[in-house]
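> no sequence on this one, just coordinates:
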């Protein structure tokens, strides 16, 4: 008679259950994707630019909803693509052509959404070109404040080792610039979106530093940041 198979090891606890814990796990998944996926970092910086345009130009409700939906849809697709990559790597421990095709197909879906968003964004600008022309001073102000703000967000999401004070300086400067832009914003919704993206970038910078410190203490190899 064959001996019964040993029970499978249970998954480690995830730090609690309930609605708050679910939000915490989801937030951790978002930050992990920003840290370890280069394309997600590109999407985040691009979303900042969309937020700056939306807060600097008077757009209709339909245009605002369309842009916000496109940004969130791309984020969703990139997070789903990252999850699929992890699942494929977990199931296939060696090179397999079907695994490569699965990853390529998921990446193609994100690319199609990104290209579609660019087309939609361009179409909205062309359709509302008269608004763009009449918003010259506001656009100049957005450029003067928005470019250094975008540089602050880009610095926060860059996977480079740097002192903690550099990240905090970038975050404080970005918050100050955003506060100045909020004084004469064309859309508080896009301003709030941009503020949320700044918070995500700062959270990613702090989590990346915590991971690096943990690796130094344990002596493990550094984590590679994938494209």
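Great, that's in hand. From a predicted model like this one, the values you see are computed outputs, not experimental measurements.

> from here on, just use CA atoms for contacts and neighbour counts.
Fine.

> for stretch 105-118, give me every contacting residue.
By CA atoms under 8 Å, 6 or more residues apart in numbering, the surrounding residues in contact with stretch 105-118 are 67, 70-71, 73-74, 77-78, 81, 84.

> run the last query once more with 10 Å
The contact list for stretch 105-118 (CA atoms under 10 Å, 6 or more residues apart in numbering) reads 39, 43, 66-67, 69-71, 73-82, 84-85, 99-102, 119-124.

> okay, and which of those map to helices?
Secondary structure of these is defined by DSSP state H; positions in helices are 39, 43, 66-67, 69-71, 73-82, 84-85, 99-102, 119-124.

> now, of those, which are buried?
Buried residues within these, counting neighbours by 16 or more other CA atoms under 10 Å: 39, 43, 67, 70-71, 73-75, 77-82, 84-85, 99, 120-121, 124.

> so for the residue nearest to the spatial centre of the chain, what's the nearest residue that isn't a sequence neighbour?
The central residue of the chain, meaning the one whose C-alpha is nearest the mean C-alpha position (CA atoms, centre = their mean), is residue 44 at 3.9 Å. Leaving out its chain neighbours, the residue that sits closest to residue 44 by CA to CA, 6 or more residues apart in numbering is residue 197, at 7.0 Å.

> for the one you found, give me its contacts.
Neighbour list for residue 197: 44-45, 47-48, 51, 153, 191, 203 [criterion: CA under 10 Å, 6+ apart].

> can you list the buried residues in the helix or strand encompassing it?
According to DSSP states H and E, residue 197 maps onto helix 188-218. When neighbours are counted by 16+ other CA under 10 Å, the buried residues of helix 188-218 are found to be 189-191, 193-195, 197-209, 212.

> take this one as well and set it beside the first:
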């Protein structure tokens, strides 16, 4: 019997599963993620240019990639070798050295990028974020995505991009509706956005991808996260 043909969604789920395994296995990965999110938020508040944000994101990605390759090497060596061979130990040391080089590069590049902005007023940076719905929207959607994947990983239900608790589509749909309700002065646009969010949620139930409870949980997550972040940046 022929195996089911793999789809793009299958490949994405496998990739995210690998990332999740690395985060679950390596404490350093979790620390890197926390630090990376903090750095990105500070960079936005300090009014980094698009080019600087792109460079910063690339540097952070290299650190994650190096750490994940190091994790893959460690797992491979531990699987193939029951006893620690001197050469196997060297392989681990080399992969750990690659992580160290990536981290040192990130620190140096980060210092260069941030040093030219340190003279700027922090209050001015925060004020700019508060006055720009686009920045706040980006932070909201990023946080919703992280929370949806984290909850699915914790509950071990569904895959990161399909099924499970909570519904990511519902979370994004109702998060977008909540942001539009805050930004738009048109009642019609707000009502239409709500209708779109409901249709998205309904489609997940109709296609038997999510239960009503999973969709409702996703919708509430999207709404409350949006209200919380909006309250922080807009008050």
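Thanks, I have it. Fair warning: this is a prediction, and the values are worked out from it, not measured in the lab.

> now which residue in structure 2 aligns to the residue nearest to the centre of structure 1?
For residue 44 of structure 1, the equivalent position in structure 2 is taken to be residue 33, counting by TM-score structural alignment.

> now its match: how far from residue 214 of structure 2?
If you measure residue 33 of structure 2 against residue 214 of structure 2 using CA to CA, to the nearest Å, the figure is 27 Å.

> ditto for residue 155 of structure 2
As it turns out, when the distance is counted by CA to CA, residue 155 of structure 2 lies 12 Å from residue 214 of structure 2.

> again, but for residue 118 of structure 2
Taking CA to CA as the measure, residue 118 of structure 2 falls 44 Å from residue 214 of structure 2.

> neighbour count for the two, which is higher?
A side-by-side neighbour count of residue 118 of structure 2 and residue 214, using other CA atoms under 10 Å, places residue 214 first with 21 against 10.

> now name the helix or strand holding the more buried one.
Element membership for residue 214 of structure 2 (DSSP H and E) is helix 212-234.

> show me what counts as buried in that helix.
Applying a neighbour-count criterion of 16+ other CA under 10 Å, the buried positions in helix 212-234 of structure 2 are 212, 214-227, 230, 233.

> then stretch 87-103 of structure 2?
When burial is assessed from 16+ other CA under 10 Å, stretch 87-103 of structure 2 yields the following buried residues: 88, 91-92, 95-96, 98-99, 102-103.

> stretch 44-53 of structure 1 too?
Per 16+ other CA under 10 Å, stretch 44-53 of structure 1 contains these buried residues: 44-45, 47-53.

> chain center to that stretch: distance?
Here stretch 44-53 of structure 1 is found 11 Å from its chain centre; the criterion is CA atoms, centre = their mean, to the nearest Å.

> how big is the offset of it relative to structure 2?
Superposing on structure 2 places stretch 44-53 of structure 1 at an average distance of 1.1 Å from its equivalents, by mean CA distance after the TM-score superposition for structure 1.

> show me how far stretch 112-122 of structure 1 is from its chain's centre.
Taking mean C-alpha positions (CA atoms, centre = their mean), stretch 112-122 of structure 1 and its chain are 17 Å apart.

> residues in structure 2 matched by that stretch, start to end?
So stretch 112-122 of structure 1 sits over residues 101-111 in structure 2, by TM-score structural alignment.

> what's the first-to-last distance across stretch 150-168 of structure 1?
One end of stretch 150-168 of structure 1 to the other measures 15 Å (CA to CA).

> what range in structure 2 does that stretch sit on?
The counterpart of stretch 150-168 of structure 1 in structure 2, using TM-score structural alignment, is absent.

> ditto for stretch 77-88 of structure 1
The alignment of stretch 77-88 of structure 1 onto structure 2 (TM-score structural alignment) covers residues 66-77.
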